[in-house]
Structure formats: structure tokens, C-alpha cells
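Student: Build me a model from this:
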Amino acid sequence: MKYLIQVGMVVREREPGRRRDHYRAHQSSWFDAVASNLNVFERFEAGAGDGVEVFGAGTPVGDRLDEVRRFFAFLREEVPLLLAKWEAQNADQNAGRKGPGTS
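Tutor: This is a model prediction of the structure:
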């Protein structure tokens, strides 16, 4: 629970006058956690790019680091598109559950 609280996926609450803690997961906490960590891809991409410069392109280490750089560049571009696609799909499904004439 401590980790989930640290990453913002769960919040600890206590009713006034009570000693027992209650834990509540945010409705979209997993989505928010992914969306808020997109800069991690940039950091890995940049770090691998620096490594290519240090070890040199065309060397075994440089080639592996370039693959890492390209992979995180790919994720950095694709994950936001996937998140947007998920939001649209989820909104459509949620709207369909409400049914006609309901709000």
C-alpha cells in the first residue's frame, strides 16, 4: 500500500473520530500514472543517445544503446496516441452503458 500511495494510485483516508484507515483507489489512477510518467521515455531516450556518443555509433555497445534510444523514442510517440485512443474508446463504452434518456 505504501508504494501505491507514493505513486498516487491509492489514497489513505480516515473517518473523523475513527482510528481505522480506509484506502481508496482513484477511478483513473492507473491511467494517470502512465500519462504522468511519459517524461521517463524522454530521459531514457536522451541517456541512450548520450551513450551512443560516448561509445560511438557502429560499435557493439553503441549499436545496442541506439536500439534502446529508438525504442524509447517509439514509446514516447506511440503511448500518447494509445492513451488518447483508450480515452475515446472508454468514453464511447461509458456513454453506451448509460443508455438513452439517462445522464
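
Student: switch to C-alpha atoms for all contacts and neighbour counts from now on
Tutor: OK.

Student: Relative to Asn90, how far out is Ile5?
Tutor: Distance of Ile5 to Asn90, given as Cα to Cα, to the nearest Å: 25 Å.

Student: Next: Val40.
Tutor: 25 Å.

Student: and what of Lys2?
Tutor: Relative to Asn90, Lys2 is positioned 29 Å away (Cα to Cα).

Student: Check Gly51 too.
Tutor: 40 Å.

Student: for stretch 64-75, which positions count as buried?
Tutor: Within stretch 64-75, the residues that qualify as buried are Arg64, Leu65, Asp66, Glu67, Val68, Arg69, Arg70, Phe72, Ala73, Leu75, counting by 16 or more other Cα atoms under 10 Å.

Student: Second input sequence below; structure requested for side-by-side comparison:
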Amino acid sequence: MRFVEQFALLLTDSGMPRMSARVFAYVLADDADRYTAQELSTGLRVSPAAISGAVRHLVRIGLLGREREPGARSDTYRVYDDDVWYAITMQRQDALDRSIRFLGEGVELLDQARPGARRVRETLEYYRFMRAELPAAMQRWRVRHDELFANPLGTPNQ
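Tutor: The predicted structure is shown next:
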């Protein structure tokens, strides 16, 4: 629990709401594959209402998946992928593309001689650069991931 709380603080410092950060850190660090809202509530020692808002937020932003087993009466929540950060980053490509389109329109509308237009153009070019670099970076990560975690015993392959 100490790690969960410390990681949640880090996520909160990065802008994530506190309860969402706590839930995500718990699901990431704990051993189960899936959690009901009640299990999250018990594990984090918080009210079910606090869990409800947090999981709704985490599902909406793509950090948790919500599922329901056939015949079950309650939803379960889980990290979608064994390589969660890869999956999250790949989901963010659409957001980068939307940002690039929006910023491109902004550059067209703004007076290029003004400082604000320069800053918007710089932001656009940064997003374009990051978007162009993302596929190669993610491919390098897949290779590195496989080097580190392909061993079935869970020890790094080195």
C-alpha cells in the first residue's frame, strides 16, 4: 500500500485526480487480473462512491477497461494489456492527430508576425515531430520489452 500511495501521489502531481490515481496505482501494482468496485473499495479502504467516480474516469481516458462476465451481476475493471504503457501510448495517437489538425487550423487563422502565432506554430511542429517519431519509438520499445520480459520466469533476459 505504501507503493500505491506514493505512485498515486506522483500521478496526482502529473494532473490525475487523486482517487483515480489511487485506483490506477492499486490495479497496476496488485496481483489480481480483475477487480469489482467492491474489491477496489475494500483494498483502498474508501467508499464505493469514491471508487465509482474514479473507475468511470479511468475507463473514459483508457487506463482501465470495464468488463462483465456472462451471468455476473457486477462489472469488473482491469488494465487492458500486459504492456499497459504501450497500449496507452498507442491510444494517444488519435489525440495527437486531433491536436495537429486543430493547431494547424490555428496557425492558419493567426497573424504569423505575432508572438502568439509563433508559439502556436512551435507547438504544432512539436506535435508533428512527436507523432512522426512515435511509431519508431514504439517499435524500439517492443524490442526492448521482449528483451526484458519474454522470459517465462519473469527475470530479465540479459
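
Student: Superposed, how do the two chains score by TM?
Tutor: Remark: TM-score between the superposed chains equals 0.72 [TM-score structural alignment, normalised by the length of the first structure]; 97 aligned residues with a Cα RMSD of 2.4 Å.

Student: distance between stretch 53-70 of the second structure and the chain's centre?
Tutor: The chain centre lies 12 Å from the centre of stretch 53-70 of the second structure; the measure is Cα atoms, centre = their mean, to the nearest Å.

Student: Quick check: end-to-end length of it?
Tutor: Taking Cα to Cα as the measure, stretch 53-70 of the second structure stretches 24 Å from start to finish.

Student: out of Gly51 and Asn90 of the first structure, which sits in the more crowded spot?
Tutor: Counting neighbours by other Cα atoms under 10 Å for Gly51 of the first structure and for Asn90 shows that Gly51 has the greater number, 19 against 12.

Student: quick one: the equivalent of the more buried one over in the second structure from Gln93 of the second structure, how far?
Tutor: In the second structure, Gly51 of the first structure lines up with Gly106, judged by TM-score structural alignment. For Gly106 of the second structure, the distance to Gln93 of the second structure (Cα to Cα) stands at 20 Å.

Student: ok, which stretches of the first structure are helices?
Tutor: 2-6, 29-36, 39-55, 60-98 (DSSP state H).

Student: and among these, the most buried is which?
Tutor: Comparing the helices of the first structure by mean neighbour count (mean count of other Cα atoms under 10 Å), helix 39-55 comes out on top with a mean of 16.

Student: and that one, how far out from the chain's middle?
Tutor: Worked out by Cα atoms, centre = their mean, helix 39-55 of the first structure lies 19 Å from the chain centre.

Student: likewise stretch 79-97 of the first structure?
Tutor: Counting by Cα atoms, centre = their mean, stretch 79-97 of the first structure is centred 15 Å from the centre of its parent chain.

Student: got it, and stretch 67-86 of the first structure?
Tutor: With Cα atoms, centre = their mean as the basis, stretch 67-86 of the first structure stands 11 Å off its chain's centre.

Student: Please tell me how far whichever strand or helix holds Leu11 of the second structure is from the chain's geometric centre.
Tutor: For Leu11 of the second structure, the element it lies in under DSSP states H and E is helix 2-13. Centre-to-centre, helix 2-13 of the second structure and its host chain are 15 Å apart (Cα atoms, centre = their mean).
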